[in-house]
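**Student:** sequence-free structure coming up:
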């Protein structure tokens, strides 16, 4: 998920680029997002949102008293990230809502949405790919196409990843769980102490494995030898 846009593969073909239609530069045909979208987990998306919120809060505090109501990202940017969390396809990473969709869902102006998207990209939390679709018409210079919604991808800047270092570490094991594990280990050792060498060997090794089978045979031989020695000692006492 968190990779550079330079890794994107599948550039438009020469024929696709030379349609001479009024689409934005570096746009790609819909369906050619190969390498841009990748599967993403809910935790990864939550990490992006959390880091963005921390940056917004820190920069907002730094700007207090200087006439700044927002931080580096702004409230609308945080709203967009939270909405993206609800519409992204975690299995494929697909994320391509239109500006009109964002305006309708968030009840924000086009200018506010565009500015927030730009702030997210400028600070490393978002990347996008411009796209176009064919209209079905045929012009004098080739197939007619039109601009469509961007393909978006959430990213996590390295400085934000460092800031959220603990977020990516396994949660500490609760004390009661550790105590329960210690009790179970003690019970297992107590049970093993009551077993013979042969029984412990058969419990510890795989009899289908060559080494395991050899260890079992050795333990069986020692057990048989001890049994013979015990029988001899018993006979001598009679």
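**Tutor:** Right, received. Where do you want to start? Since we're looking at a predicted model, the values are computed, not measured.
**Student:** contacts and neighbour counts: CA atoms only from here.
**Tutor:** Will do.
**Student:** Give the buried residues for the longest helix along the chain.
**Tutor:** For the chain, the helix with the greatest residue count under DSSP state H is helix 210-237. Using 16 or more other Cα atoms under 10 Å as the test for burial, helix 210-237 gives 212, 213, 215, 216, 217, 219, 220.
**Student:** would you list these in CSV and tack on distance to residue 95?
**Tutor:** Converted to CSV, the buried residues of helix 210-237 look like this (distance: Cα to Cα, whole Å):
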residue, distance to residue 95
212, 53
213, 55
215, 57
216, 58
217, 61
219, 62
220, 64
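**Student:** sec struct for residue 104, please.
**Tutor:** helix (DSSP: H, G, I helix; E, B strand; the rest coil).
**Student:** how much space is there between it and residue 113?
**Tutor:** 11 Å (Cα to Cα, to the nearest Å).
**Student:** The two: which is more packed in?
**Tutor:** residue 113 (21 against 12; other Cα atoms under 10 Å).
**Student:** does the more buried one sit in a helix or strand, and which one?
**Tutor:** helix 110-122 (DSSP states H and E).
**Student:** same thing with residue 35?
**Tutor:** Here residue 35 is assigned to no helix or strand, by DSSP H and E.
**Student:** I'd like to know how many residues surround it.
**Tutor:** 12.
**Student:** looking at it, it is touching residue 9, isn't it?
**Tutor:** Yes - Residue 35 is within contact range of residue 9, at 5.4 Å (criterion: Cα atoms under 8 Å).
**Student:** So residue 184 versus residue 178, what's the distance?
**Tutor:** 10 Å.
**Student:** Next up, a structure to set beside the first:
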């Protein structure tokens, strides 16, 4: 659900109506593309990090940065050009790692609500504003950071309200591809074969159980909260409508004849 909510947020747009007269738009400075109004989406966007999550993200990012020399040597040994992802990893400098560390520190302190200004990050890390922008762009490209532009309303006297850009919202993630580029000691140990088999059997049994449920029962079993209740009511209505149709029943005359025969046989058995 969380991923679905993020997909909806990513598709949101803020469009300003152009002035018919051709004059400067009354809202003043333009809002950057893909911006969402501050205070309208953060509850769905931010996520409180689990215990040790920020440390794990930083440790893997640090190992990725430290392994750039080995990656460069391997590419040279194979006499090939780096892939786009490898080229991005080769640009993963200490400044980029420091910016990620600052974001992770805010996430720990602020329970995942991360929206610092570029100036704050530049001052905290001790680098220039443009370097911060490049670092954030690279972290987003590699999948460590999900960024969302924001704007806010500014009330003024006279014609208004106006809108202005404000700080971005950030959420830190663990890229799924990163394990292949980490040292062996940082990769998770493979699961035993019996555990993998048990998990496969559990998934198969769960799928078989779910396929036997009615629509109402399926909704209650797979969706939590208010949405699950709404879907359950909808499923119950569909189930009731289908049961009223009763497709595939015997013709009434055949059903009567079969029932009569069964009653006759039962009566003979009693007399016998």
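**Tutor:** Nice, I can see it. Worth saying up front: this structure is predicted, and the values here are computed from it rather than measured.
**Student:** just to revisit the earlier point, give the other helices and strands that the helix holding residue 113 of the first structure contacts.
**Tutor:** helix 75-87, helix 99-106, strand 126-139 (3 or more Cα pairs under 8 Å, 6 or more residues apart in numbering; DSSP states H and E).
**Student:** now for the ones you listed, which one comes closest to residue 191 of the first structure?
**Tutor:** helix 75-87 (50.5 Å; Cα to Cα).
**Student:** relative to strand 126-139, how tilted is the closest one?
**Tutor:** 70 degrees (axes from the mean of the first three to the mean of the last three Cα atoms, to 10 degrees).
**Student:** what's the matching range in the second structure for helix 75-87 of the first structure?
**Tutor:** Under TM-score structural alignment, helix 75-87 of the first structure corresponds to residues 94-106 of the second structure.
**Student:** which outside residues touch that stretch?
**Tutor:** Residues outside stretch 94-106 of the second structure that contact it (Cα atoms under 8 Å, 6 or more residues apart in numbering): 54, 58, 61-62, 65, 112-114, 121, 124-125, 127, 131-132, 135-136, 138-139, 170, 172.
**Student:** mean offset of that stretch relative to the first structure (after superposition)
**Tutor:** Its aligned residues in the first structure lie a mean 1.3 Å from stretch 94-106 of the second structure after superposition (mean Cα distance after the TM-score superposition for the first structure).
**Student:** Now do the buried residues in that stretch.
**Tutor:** 95, 96, 97, 98, 99, 100, 101, 102, 103, 104, 105, 106.
**Student:** go on, stretch 122-137 of the first structure?
**Tutor:** 124, 125, 126, 127, 128, 129, 130, 131, 132, 133.
**Student:** Okay, and residue 96 of the first structure sits in which element?
**Tutor:** Going by DSSP H and E, residue 96 of the first structure is not in any helix or strand.
**Student:** Identify the residues contacting it.
**Tutor:** 149, 150, 151, 152.
**Student:** Just tell me what it corresponds to in the second structure.
**Tutor:** Checking TM-score structural alignment: residue 96 of the first structure goes with residue 115.
**Student:** Hmm, residue 63 of the first structure is touching residue 71, no?
**Tutor:** Yes - using Cα under 8 Å, residue 63 of the first structure is in contact with residue 71, at 7.0 Å.
**Student:** out of those two, which sits in the more crowded spot?
**Tutor:** Higher neighbour count among residue 63 of the first structure and residue 71: residue 71, with 19 against 15, using other Cα under 10 Å.
**Student:** Assign that one to helix, strand or coil.
**Tutor:** Assignment for residue 71 of the first structure (three-state DSSP): coil.
**Student:** Was I right to think it contacts residue 56?
**Tutor:** Yes - when contacts are counted by Cα under 8 Å, residue 71 of the first structure is listed as touching residue 56 (4.7 Å).
**Student:** Now the common contact residues for the two.
**Tutor:** Counting by Cα under 8 Å, 6+ apart, no residue touches both residue 71 of the first structure and residue 56.
**Student:** related to what we said a few turns ago, of the contacts of stretch 94-106 of the second structure, keep whichever come out buried.
**Tutor:** So, by 16+ other Cα under 10 Å, the buried ones in the contacts of stretch 94-106 of the second structure are 54, 58, 61-62, 65, 112-114, 121, 125, 132, 135-136, 138-139, 170, 172.
**Student:** tally of neighbours for the counterpart of residue 161 of the second structure in the first structure?
**Tutor:** For residue 161 of the second structure, the aligned position in the first structure is residue 143, judged by TM-score structural alignment. By other Cα under 10 Å, 17 other residues sit near residue 143 of the first structure.
**Student:** Contact partners for residue 143 of the first structure?
**Tutor:** 19, 134, 135, 136, 137.
**Student:** Now do the helix or strand that contains it and helix 110-122, the angle between them.
**Tutor:** Secondary-structure assignment from DSSP H and E places residue 143 of the first structure in strand 142-154. Interaxial angle, strand 142-154 of the first structure versus helix 110-122 (the same axes, to 10 degrees): 60 degrees.
**Student:** now strand 142-154 of the first structure, how far from the chain's geometric center?
**Tutor:** 27 Å (Cα atoms, centre = their mean, to the nearest Å).
**Student:** quick one, it and helix 99-106 angle?
**Tutor:** 40 degrees.
**Student:** following strand 142-154 of the first structure, which helix or strand comes up?
**Tutor:** Next along from strand 142-154 of the first structure, by DSSP H and E: helix 158-163.
**Student:** what range in the second structure does whatever helix or strand comes next after that next one sit on?
**Tutor:** Next along the chain after helix 158-163 of the first structure, taking DSSP H and E as the criterion, comes helix 175-193. On the second structure, no counterpart of helix 175-193 of the first structure exists by TM-score structural alignment.
**Student:** Can you tell me what sits against helix 175-193 of the first structure?
**Tutor:** Under Cα under 8 Å, 6+ apart, the answer for helix 175-193 of the first structure is residue 200.
**Student:** In it, which residues are buried?
**Tutor:** Buried, per 16+ other Cα under 10 Å, within helix 175-193 of the first structure: nothing.
**Student:** so where does the counterpart of residue 49 of the second structure in the first structure fall, helix or strand?
**Tutor:** Using TM-score structural alignment, the partner of residue 49 of the second structure in the first structure is residue 40. Per DSSP H and E: residue 40 of the first structure is located in neither a helix nor a strand.
**Student:** so residue 40 of the first structure makes contact with residue 95?
**Tutor:** No - under the criterion of Cα under 8 Å, residue 40 of the first structure makes no contact with residue 95, lying 10.8 Å away.
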